[in-house]
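Visitor: After the sequence you'll find the predicted model.
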Amino acid sequence: MNLNKINFFYFLGIGGIGMSSLARYFHYMGKVVHGHDQNKTYLTKNLEQEGIMINYRDNIKFLPKWIDSKKCLIIYTPAIPHDHQQWMALKKCGKNIKKRSQVLSLITKESICIAIGGTHGKTTTCSILSHIFYNAGISFTAFLGGIPDNYGSNLILNGNKFILVEADEFDHSFLYLSPNIACITSIDQDHVDIYPKKTCMKKAYINFSNQIKKPYNKLFLCKEDTFFQENAIYYSVEKKESYYSNRIYIKQNRWYFDFHTPKEIWRSIPLPIPGIHNVKNTTAALAISDYLNIHQEKVRNALYLFSGIQRRFYFHYISKKKIYIDDYAHHPTEINALIHTVRKCYPKKIILGIFQPHLFSRTKFFEKSFARSLEKLDLLILLDIYPARESPMDHNINSNILLQKIKISPQNKEISSLSKILEKIKKKCFDIIITIGAGNIDNLIIPIKKWLNKTYG
């Protein structure tokens, strides 16, 4: 398909972080862009402010008149329910229908594609690498799974020599990509509805790695968390590989580390986001930067100027009395890394965690692992499971069942609805509050910030 000949784009699930970056891209290209989503969010409001039309009711009367035109492309997320009214109508009348990942593949064909994959760390690695590219004056476009503060968008447009994308493993989406350079940050079991065994996911990642093409034809692998493949370039933290980082230290609340290339050592590199897991993510971005001959000083300056990524260990409030951090963590491994980092940064502080489980299938499969990770909090408020694309009827799990597994004293753990949680927070004695999860828990950010500012200044 020639995307230049498409004039109209309709996005089903436009509010998704991956879908919205594509919508922004085509809107920037001067195309007519409309879309549907079930919820009005901060992200969809921004899209509307940028001039993109969005409807929020699953009714075919909201479909635009040009929807059955040959010059219209319908882009959908695989997370859309099968009985969705608009989706069923679009399958009948639409001339051109493609998944988000298929469209991303079409966009990347004319440029040098760098794809960052992995169960954990995709967004952070890709965002940091994009920021390095921008500060180094490299021609590139980036489609991100998060919103870096420096750009206020999940789409960065700075030319088209390189295209940076996140390689999403859900629904085998990344197998549509044929990148020139790929990085796999980690392989951990997830999306159990798609990959019932970890071996299934590993096989999919191996298939993805086999699709890398010339020019470059390079694969970067995290030594500890992926697999062995000949001719790959390995990176690590502490262990000596082609690229590795060590001598991690904290000075005046900022993290630093040494980065080793095959030829030299970059001393005291500033870590843009705290945490050992983010040392690993930054090491991946630095390894690709060095491979592409981006000068050390340009990289170092970019890291100093990096302002963070929304929903990735993101500070919303800091005072002498209280700290508020928000994080997208929705897997036990990610929650462990998050709490460990908070403890490392703020030892002896009382931590209140608010966690919203994401998907019934994930919560059921990792029930014991979630319990063990959440036990590392001092206080816990557990929200109802965010269903996303799933029905509760298909899974024998709920937040009450999960709460009973968590070994925190009964007076320090409870369940709450989203609407009542602020009143519960006000009654807690804590130093640090963390909102954790991938659903709509971000709706709490503004109310919590307002309360903290009003109460503590």
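Guide: Here it is on my side, so go on. This one's a predicted model, so the numbers in the text were calculated from it and none came from an experiment.

Visitor: CA only for contacts and neighbour counts going forward, please
Guide: OK.

Visitor: How are the helices of the chain distributed by residue range?
Guide: 17-28, 42-49, 85-93, 100-108, 122-135, 198-209, 276-291, 296-305, 332-345, 360-365, 367-374, 399-405, 421-426, 445-456 (DSSP state H).

Visitor: this is the comparison structure:
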Amino acid sequence: MSTPELSYAGVPLREPVHFIGIGGVGMSGVARVMVARGVRVSGSDAKELPVMRELETQGAHIEVGYAEEHLGEAGTVVAGSAIRADNPELMAAREAEVPVLHRSQALAALMGGDRVVTVAGTHGKTTTTSMITVLLKGIGLDPSFAIGAAVPALGVNAASGTDDIFVAEADESDGSFLNYAPKIAVVTNVEADHLDYYGTADAVFQAFDDFAALLPADGLLVVCADDDGAAALAERVAARGRTRVLRYGAADKAELRLLGTVEEPSVRIGEQEFPLRLAVPGRHNQLNALAALGVALELGVNAEDALGALAAFQGAARRFELKGEERGVRVYDDYAHHPTEVRAALSAARSVAGEHRLHVLFQPHLFSRTREFAQEFAESLKLADTAVVLDIYPAREDPIEGVTSELITAHLGSMPSQPGRPALDALLRTAEAGDVVLTVGAGDVTAYGQQILDALRAGAHG
């Protein structure tokens, strides 16, 4: 049967909608919203994941493994950028001329006539999207949302709400953030990244210009005035005069002005100044909070109510997430995988560590990114007292000759560092009560947090 209320680019989505790679955080989020709205959903993934069983209990039909027969009677297929062209289900869909949508296109179809808030940026997207959603729910609204990580305060990373607001993280890594039609667009920062897709920094900057151009005449671009790339984007958009621009940050041009110290921040809105109280550390999170505040104000939320709701935000999964504490050593985990993100995560960790030491376990993500930013990663890691650099997590890439983690450690100079996985024991031997251990990266380095806590509990550090 057709689903006329769901369409992309004027073409209705037909049921059942089949998700190839349904276990991924982004794919499962879109599937979750579809199931909640009564759409018949099926899906598959290479291995069984907990979220697949959750979706099954909600009515989705899920298979483990990829096979042509799993496609069934699918009327529409959804696949993300990670799905290879030779995937048997994708090949079968194309042969049968079943419409194939990117995950972002399926998400855009769900947005319908909602007031859409999309959050883009080289980094900070997940935290900012989470802050906006938690803020809106904190003042009694019920938005739909799709976020790139689970948020403890929300219980899930995506849900269908009852209000006409849809908040979504907009991923620029593959250009798919251009598939949305936002009413409010946030840009946290604009830097060269994902050059494996874009090729040049100029192409990255042009993509963000194209993203801002998606806004209607009565839309709003909320942009960080403290980031050079984002500030330049704001200037270009403002010069065209087609869309309103709201800047936030400590810069003079910011209409939402960040004041005070990192320890005691405040925000000026017009002629009024309000304290900014957050449960998450770091200047970058203060900026993210101002972005969320800007969105809330545009949606008609009272400033004091918005700031009160932001104070309750406890973070998102893998965004400076406290994994636990053993023998006085606190272990945090962060998804940072770009030099600027790593620097922000380490700055936050340094503020938490205080006079104690900061030990970092860093896993580079992608061979191409390591090649492009080896020196910048090293400079960021120098904020730590000790740094362990693991082997590169390849994700979707094949190895590049001559590109290893040692490209980073070679720039660390006299700082204690060690490439490779056996370095875990060395880190444990140096960690003492009061110290902070931070696992950093977008790969499987996150698993080390629990291993470190288990080892500390067993007394392996001594």
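Guide: Looks like it came in fine. Bear in mind the structure is a predicted one, so any value in this text is a computation, not a measurement.

Visitor: Nearest the geometric middle of structure 2, what residue?
Guide: With distances taken as C-alpha atoms, centre = their mean, residue 126 lies nearest the centre of structure 2, 3.3 Å away.

Visitor: Can you find the partner of it in structure 1?
Guide: Matched across to structure 1, residue 126 of structure 2 falls on residue 123, judged by TM-score structural alignment.

Visitor: That match touches residue 166, doesn't it?
Guide: Yes: contact criterion C-alpha atoms under 8 Å: residue 123 of structure 1 and residue 166 qualify, at 6.9 Å.

Visitor: ok, back up a step: what sits closest to the residue nearest to the centre of structure 2 if chain neighbours are left out?
Guide: residue 148 (5.7 Å; C-alpha to C-alpha, 6 or more residues apart in numbering).

Visitor: ok, the one you found - contacts?
Guide: 25-26, 126, 157, 169 (C-alpha atoms under 8 Å, 6 or more residues apart in numbering).

Visitor: nearest spatial neighbour of residue 237 of structure 1, skipping sequence neighbours?
Guide: residue 245 (4.8 Å).

Visitor: For the equivalent of that neighbour over in structure 2, list the residues it contacts.
Guide: Applying TM-score structural alignment, one finds that residue 245 of structure 1 aligns to residue 258 in structure 2. With contacts defined as C-alpha under 8 Å, 6+ apart, residue 258 of structure 2 is in contact with 248-250, 265-268, 287, 290.

Visitor: if you set the cut-off to 10 Å instead, what comes out?
Guide: 226, 248-252, 265-269, 273-276, 283, 286-287, 290 (C-alpha atoms under 10 Å, 6 or more residues apart in numbering).

Visitor: Only the buried residues of the strand ranked longest in structure 1, if you could.
Guide: Under DSSP state E, the strand in structure 1 containing the largest number of residues is strand 243-251. Judged by neighbour count using 16 or more other C-alpha atoms under 10 Å, the buried positions of strand 243-251 of structure 1 are 243-246, 248.

Visitor: Next, format those residues as JSON lines and append distance to residue 44 of structure 1.
Guide: Shown next, in JSON lines, are the buried residues of strand 243-251 of structure 1 (distance: C-alpha to C-alpha, whole Å):
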{"residue": "243", "distance to residue 44 of structure 1": "40"}
{"residue": "244", "distance to residue 44 of structure 1": "39"}
{"residue": "245", "distance to residue 44 of structure 1": "39"}
{"residue": "246", "distance to residue 44 of structure 1": "41"}
{"residue": "248", "distance to residue 44 of structure 1": "39"}
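
Visitor: what about burial for the contacts of residue 258 of structure 2, which qualify?
Guide: 226, 248-251, 265-269, 275-276, 283, 286-287, 290.

Visitor: Tell me which two in the residues you listed are the farthest apart.
Guide: The distance between the two most remote of these (C-alpha to C-alpha) is 19.5 Å, for 226 and 275.

Visitor: May I have the distance across stretch 170-179 of structure 1, first residue to last?
Guide: 17 Å (C-alpha to C-alpha, to the nearest Å).

Visitor: What residues in structure 2 pair up with that stretch?
Guide: Counting by TM-score structural alignment, stretch 170-179 of structure 1 sits on residues 173-182 of structure 2.

Visitor: Quickly compare the helices of structure 1 and say which is most buried.
Guide: helix 122-135 (a mean of 24; mean count of other C-alpha atoms under 10 Å).

Visitor: compared with structure 2, how much does that one deviate?
Guide: Once fitted to structure 2, helix 122-135 of structure 1 is off its aligned match by 1.0 Å on average (mean C-alpha distance after the TM-score superposition for structure 1).

Visitor: What does residue 220 of structure 2 correspond to in structure 1?
Guide: Counting by TM-score structural alignment, the partner of residue 220 of structure 2 is residue 218.

Visitor: check contacts around that match.
Guide: 114, 179-183, 209, 212, 231-233, 288, 291.

Visitor: Show me which of the residues you listed are buried.
Guide: 114, 179-183, 209, 212, 232-233, 288.

Visitor: among these, which are in strands?
Guide: 114, 181-183, 233.

Visitor: Not counting its neighbours along the chain, what's nearest residue 365 of structure 1?
Guide: Counting by C-alpha to C-alpha, 6+ apart, the residue nearest residue 365 of structure 1 is residue 192, at 7.5 Å.

Visitor: What's that neighbour aligned with over in structure 2?
Guide: Using TM-score structural alignment, residue 192 of structure 1 pairs with residue 195 in structure 2.

Visitor: I'd guessed that match sits against residue 372; true?
Guide: Yes: at 8.6 Å, residue 195 of structure 2 counts as touching residue 372 under the criterion of C-alpha atoms under 10 Å.

Visitor: thinking again about what came up before, list just the nearest of the buried residues of strand 243-251 of structure 1 to residue 345 of structure 1.
Guide: For those, the closest approach to residue 345 of structure 1 (C-alpha to C-alpha) belongs to residue 248, at 13.0 Å.

Visitor: so how far is residue 271 of structure 1 from the nearest residue to the closest one once chain neighbours are set aside?
Guide: Closest residue to residue 248 of structure 1 apart from its sequence neighbours, by C-alpha to C-alpha, 6+ apart: residue 257 at 4.3 Å. Separation of residue 257 of structure 1 from residue 271 of structure 1 (C-alpha to C-alpha): 7 Å.
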